[in-house]
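1. have a look; sequence and predicted model below, questions after that.
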Amino acid sequence: MEFPSWIELVERNVAKFGDLVAGIDPSRSDVPEFFGQDDVWIERFVDFMIESIEGRIGFVKFQSAYFEACGLTGLRVLAAGIEKARAAGIGVILDAKRGDIGATAAAYARAYLTPASAGGSGDFEADCLTVNPLMGPDTLEPFVECANRFGKGLFVLCRTSNPGAGWLQDKMTGNRLVSDRLADLIAAIGANTNGSSRMNAIGAVVGATVPHEGRRLRQLLPRSIILAPGLGAQGGDAAAIHSLRGNIPGDLLIPVSRGLTLVRDRGISAADYRQLIIDRIDGFKAAVAYDYPDNRAIPA
């Protein structure tokens, strides 16, 4: 099956469904009891979520850690969920935050970005992958090479949403903040691989919880897609999130995970839970809705 490139997916799905991303972080204690208590609960949950978002949201973000925590069953379900979402035309972001040196980074890139037809296993092939750059620019090279070769996307950690992020990311190195240096690196890599697209396939993770930093970083990342976690359970402000937008529809993707799926009443029925998710989707879409100006020229 032929799949569109990451940028083509972003342009198409944002135009159809908006910039919300459904995060799938399977935690048994956070979801209704009707999914069951056996090992198959995670498969039922993932299938339920994909069926619930299909035709309503254009992107899904699988958090790899939750699947790994369920052992071989979880990994099998992750592979099946990725395949099912991509077959439905949903853009798949795998949130694995991988990063390592040399051959190890190349192995990660082969695992998550390389089609089976090109030597990958294909089991965990996603459209886009989150990566950690803090071991140095050379650790990004295998991921960037695969992204360019196979039309994939990357989201490189830049200024994250967690409370302790400022311990390093807000520190000065020379006369620049660490996060600014990371933004410069992301923009430079993206510019070198941009081709004819208005947006770069090499994007940045900038938390929705830090709109002031996000506004500054957006100026350094005019053509980059920003993935902005933190809306919902982490307390990100839907009104302030627009500070992370640039001038191009699709240059901001907004993931919501627990904000869509968490329930306090675990006895809720399947029909009511599906309606709850749909209502939450509609609510988040309304909260982050934005009309880009007619003048969409990209800053020089």
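-> Yep, that arrived.
2. for the rest of this, base every contact and every neighbour count on C-alpha atoms.
-> Will do.
3. need the strands for the stretch 51-200 of the chain, in chain order.
-> 59-63, 91-98, 128-131, 153-159, 172-173, 176-177, 200-206 (DSSP state E, counting those that start in this stretch).
4. the first one versus strand 91-98: what angle between them?
-> Regarding strand 59-63 and strand 91-98, their directions subtend 30 degrees when assessed with axes from the mean of the first three to the mean of the last three CA atoms, to 10 degrees.
5. strand 59-63 packs against which elements?
-> Judged by 3 or more CA pairs under 8 Å, 6 or more residues apart in numbering; DSSP states H and E, the packing partners of strand 59-63 are strand 20-24, strand 91-98.
6. among these, which comes closest to residue 284?
-> Minimum separation from residue 284 across the helices and strands packed on strand 59-63 (CA to CA) falls at strand 20-24, 7.7 Å.
7. what does that closest one rub up against?
-> Here strand 20-24 makes contact (CA atoms under 8 Å, 6 or more residues apart in numbering) with 46, 49, 53, 57-63, 253-258, 260, 284-285.
8. enumerate every residue touching residue 61.
-> Residue 61 sits next to 21-24, 92-95, 255 when contact means CA under 8 Å, 6+ apart.
9. now with 6 Å, please.
-> 23, 92-94 (CA atoms under 6 Å, 6 or more residues apart in numbering).
10. now distance to residue 74 too, for those residues, in CSV please.
-> Shown next, in CSV, are the contacts of residue 61 (distance: CA to CA, whole Å):
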residue, distance to residue 74
23, 16
92, 17
93, 17
94, 14
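11. show me which of those is closest to residue 1.
-> residue 92 (15.4 Å).
12. just to check, residue 179 is in contact with residue 168?
-> No: the pair residue 179 / residue 168 is not scored as a contact, 8.5 Å apart, by CA atoms under 6 Å.
13. compare the two and say which is more crowded by neighbours.
-> A count of neighbours by other CA atoms under 10 Å puts residue 179 above the other of residue 179 and residue 168, at 25 against 13.
14. out of the helices and strands packed on strand 59-63, the one nearest residue 122 is which?
-> strand 91-98 (13.4 Å).
15. the inter-axis angle of that closest one versus strand 20-24?
-> Using the same axes, to 10 degrees: strand 91-98 against strand 20-24 is 60 degrees.
16. helices or strands next to strand 91-98 in the packing?
-> If you count contacts as 3 or more CA pairs under 6 Å, 6 or more residues apart in numbering; DSSP states H and E, strand 91-98 packs onto strand 59-63, strand 128-131.
17. the protein: helices as residue ranges?
-> With DSSP state H as the criterion, the chain has helices at 6-17, 41-53, 64-68, 71-87, 102-113, 141-150, 166-169, 178-192, 211-220, 258-261, 270-288.
18. second structure follows, compare the two:
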Amino acid sequence: MTLEPFGGRLRRAMDERGPLCVGIDPHASLLAEWGLNDDVAGLERFSRTVVEATADRVALLKPQSAFFERFGSRGVAVLEKTVQEARAAGALVVMDAKRGDIGSTMAAYAEAFLHKDAPLFSDALTVSPYLGYGSLAPAVALARESGAGLFVLALTSNPEGGEVQHALRADGRNVGATMLAHLAAENAGEGPLGSFGAVVGATLGDLSAYDLDVNGPLLAPGVGAQGATPADLPRVFGSAVRNVVPNVSRGVLRHGPDTVALRDAVERFAREVRSAVTSV
């Protein structure tokens, strides 16, 4: 059975739980900080703890696929379980895999994460459009069919991204702005929120030169350890701030493995984000 479109489900989750995404990033140094071994057992313990502490109170959980894939098939099995347990507990899951390719290969990536019967089925998937936005067509089509969504890399917070995203096209518009325009067209007429969002860094400062009103969610990495704060969101995103889902990873995860401390950190960030958003 096809799900309600991702955008509608996300809007409801944001309104009920607050607009916050928590990353599940079990990299080696964080496992060590938690007193866990850098192995599959540590990976499983880490992921289960994050899900148990946060999945019933955040809008989105975002596992970073690479940190699971590095352990091979056993790590991917942990990722499958993490996704399934997080969704069962009420969180929407965005798989941070940043897939991007052409033709049948892009279609296969889409089937891995967006087909409703796939073991890794997620509510949304991060994708890279830098083989041309049109290369994402198989993922767009399958996301629509299954009720899932996409987050397209548009204006990322890493400094290297500028050489591609700020490059000017023949029409004078840069590549990042072009991706936003594609998403606005994708979401036209959808409500209460389109299912095709952009990744836009919260550390980028004033983005008033860009039309961020794409009628879709804006996944905003950079809050917490990277230096952005919830109070910065209205200045960065302007009138589009109500559709922003700030992503916090280390700012929450550093409080583990204590589940109470993890929950307290989530609730604190959620309060601060809600306060910043409603002040606009």
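-> Cool, got the structure. Note that the structure is a prediction, hence the values are computed from the model and not measured.
19. now the strands of the stretch 51-200 of structure 1 in a markdown table, with distance to residue 13 of structure 1?
-> Output for the strands of the stretch 51-200 of structure 1, formatted as a markdown table (distance: least, CA to CA, whole Å):
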| stretch | distance to residue 13 of structure 1 |
| --- | --- |
| strand 59-63 | 8 |
| strand 91-98 | 8 |
| strand 128-131 | 14 |
| strand 153-159 | 15 |
| strand 172-173 | 38 |
| strand 176-177 | 34 |
| strand 200-206 | 15 |
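20. which among these is found nearest to residue 42 of structure 1?
-> Taking the strands of the stretch 51-200 of structure 1 one by one with CA to CA, strand 59-63 is closest: 12.5 Å.
21. with structure 2 overlaid, how far apart is the closest one on average?
-> Compared with structure 2 after the fit, strand 59-63 of structure 1 shows a mean deviation of 0.6 Å (mean CA distance after the TM-score superposition for structure 1).
22. what angle do that strand and helix 41-53 make?
-> Using the same axes, to 10 degrees: strand 59-63 of structure 1 against helix 41-53 is 160 degrees.
23. thinking again about what came up before, nearest to residue 9 of structure 1, of the strands of the stretch 51-200 of structure 1?
-> Closest among the strands of the stretch 51-200 of structure 1, using CA to CA: strand 91-98, at 6.2 Å.
24. what's the burial count for residue 134 of structure 1?
-> 15.
25. what's the closest non-adjacent residue to it?
-> residue 99 (7.9 Å; CA to CA, 6 or more residues apart in numbering).
26. I'd assumed residue 130 was in contact with that neighbour.
-> No: assessed by CA under 6 Å, residue 99 of structure 1 is found out of contact with residue 130, at 9.2 Å.
27. re the thing from before, now the helices and strands packed on strand 91-98 of structure 1 as a markdown table including distance to residue 115 of structure 1?
-> Shown next, in a markdown table, are those (distance: least, CA to CA, whole Å):
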| stretch | distance to residue 115 of structure 1 |
| --- | --- |
| strand 59-63 | 18 |
| strand 128-131 | 13 |
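28. of all those strands, which lies closest to residue 268 of structure 1?
-> strand 59-63 (23.6 Å).
29. centre of the chain to that closest one, how far?
-> Put simply, strand 59-63 of structure 1 sits 6 Å off its chain's centre (CA atoms, centre = their mean, to the nearest Å).
30. what's the angle from it to helix 71-87?
-> Counting by the same axes, to 10 degrees, strand 59-63 of structure 1 lies at 170 degrees to helix 71-87.
31. run the angle between strand 59-63 of structure 1 and helix 6-17 for me.
-> Interaxial angle, strand 59-63 of structure 1 versus helix 6-17 (the same axes, to 10 degrees): 120 degrees.
32. how deep is the closest residue to residue 97 of structure 2 other than its chain neighbours tucked in, by neighbour count?
-> Nearest residue to residue 97 of structure 2, sequence neighbours excluded (CA to CA, 6+ apart): residue 65, at 5.4 Å. Residue crowding around residue 65 of structure 2 was assessed by other CA under 10 Å; the count is 18.
33. repeat for residue 149 of structure 2
-> The number of residues near residue 149 of structure 2, taken as other CA under 10 Å, comes to 28.
34. trace it over to structure 1, please.
-> Aligning on TM-score structural alignment places residue 149 of structure 2 opposite residue 153 in structure 1.
35. just residue 98 of structure 2 next, same as before
-> Using TM-score structural alignment, residue 98 of structure 2 sits opposite residue 97 in structure 1.
36. would you check that its match makes contact with residue 132?
-> Yes: between residue 97 of structure 1 and residue 132 there is a contact under CA under 6 Å: 5.3 Å.
37. of these two, who's got more company?
-> Between residue 97 of structure 1 and residue 132, counted using other CA under 10 Å, the more crowded position is residue 132 (19 against 16).
38. give the aligned equivalent of that one in structure 2.
-> Aligned partner of residue 132 of structure 1 by TM-score structural alignment: residue 128.
39. what residues are up against that match?
-> So residue 128 of structure 2 contacts 98-100, 152-153 (CA under 6 Å, 6+ apart).
40. any idea how far the residue nearest to it when sequence neighbours are not counted is from residue 130 of structure 2?
-> The shortest distance from residue 128 of structure 2 to any non-neighbouring residue, by CA to CA, 6+ apart, is to residue 100 (4.8 Å). Remark: distance between residue 100 of structure 2 and residue 130 of structure 2 (CA to CA, to the nearest Å) = 7 Å.
41. residues touching residue 59 of structure 2, list them.
-> 13-14, 17, 20, 91.
42. how much space separates it from residue 79 of structure 2?
-> 19 Å.
43. same thing with residue 130 of structure 2?
-> 26 Å.
44. surely residue 125 of structure 1 meets residue 109?
-> No: the criterion here is CA under 6 Å, and residue 125 of structure 1 misses it with residue 109 at 9.4 Å.
45. now structure 1: which of the contacts of residue 59 of structure 2 match?
-> Here is what carries over to structure 1 from those, by both residues aligned by TM-score structural alignment, their matches' CA atoms under 6 Å: 13, 17, 91.
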